[in-house]
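*Asks:* next comes the sequence, and after it the predicted model I'd like to discuss.
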Amino acid sequence: MFYLYILYSKTRDKYYVGSTADLEDRLRTHDSNHSGFTGHTGDWVIVYKELFENREESYARERAIKKWKSRKLIEKLISSDCS
C-alpha cells in the first residue's frame, strides 16, 4: 500500500505534499535535521492522507495536488477529510 500525504509545519506555516510506502518512516525523515524543504524545522505533522494500491497512483495524486499551487485548495481538501 502507498500513501499520498500532506504535512503541516506550524513554525513555517507551510504545507508539504508527498507520497510514500512507509508513512511513519517518511515523517521521521522530514523531521530530521537535513537540507531540503522540510529540514531544520522538526515540527511537521500529518494533516491528511490517502491510501492507494500502488506507487503510480499515489504519485499521480501527489503531482495533481502540487499542480494546484493553491493553499486554499489544500486546506479545503484537509477540512473535507472524514477520517
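*Replies:* Arrived safely, thanks for sending.
*Asks:* C-alpha from now on. contacts and neighbour counts both.
*Replies:* OK.
*Asks:* just the strands in the protein please.
*Replies:* 2-9, 14-20, 44-52 (DSSP state E).
*Asks:* residues in contact with the longest one?
*Replies:* Among residues not part of strand 44-52, those counted as contacts by CA atoms under 8 Å, 6 or more residues apart in numbering are 1-10, 27, 30-31, 38, 58, 78, 81.
*Asks:* got another one to weigh against that:
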Amino acid sequence: MIYSVYILYSDTSDRYYIGHTGNVEKRLYEHNNPEVQTKYTSKYLPWRIVAHIEVSQDRGEAMKLERFIKQQKSRNFIESLIANQKDIEFIEKLMSSALSKSQ
C-alpha cells in the first residue's frame, strides 16, 4: 500500500484540510459523508480533493509530511504545494525537508 498526503478544499467555507491515508477516494467519501462524524470536516461540507501526493509505503513518512505541511501554518505554502504537486523536484525537496526536520 502506498500512503499519500492529501489536501481537501471546501468551497463553502474557503478552508483547506490536510490528511494522510492509504486510500484517498475512500477518505474523501468519509469526509463528505455526514454519517461518518469527523470532528473538523463535518462542519464544512462538501470537500473536494485539490492535491494528493504519493509518499511511501511507510505510513510514518506520510505522517511526517502531513505534520510538516501543517506546521507551516501558511495558506500560501499550501496553495504553492497544490500548484506544484506534479513538479517532482519540488516534491522531492518538500519530502527531504519534512523528513530531515522530524529526525
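*Replies:* Received the coordinates, thanks. No experiment lies behind these values; they were computed from the predicted model shown.
*Asks:* just to revisit the earlier point, looking at the strands of structure 1, which is buried most?
*Replies:* With neighbours defined as mean count of other CA atoms under 10 Å, those peak in mean count at strand 2-9, which reaches a mean of 21.
*Asks:* and that one with strand 44-52, angle?
*Replies:* Interaxial angle of strand 2-9 of structure 1 relative to strand 44-52 (axes from the mean of the first three to the mean of the last three CA atoms, to 10 degrees): 160 degrees.
*Asks:* strand 2-9 of structure 1 vs structure 2, average offset?
*Replies:* Strand 2-9 of structure 1 differs from its equivalent in structure 2 by a mean of 0.4 Å after superposition (mean CA distance after the TM-score superposition for structure 1).
*Asks:* what's next to that strand, contact-wise?
*Replies:* Taking CA under 8 Å, 6+ apart as the rule, strand 2-9 of structure 1 contacts 14-23, 41, 43-55, 58-59, 61-62.
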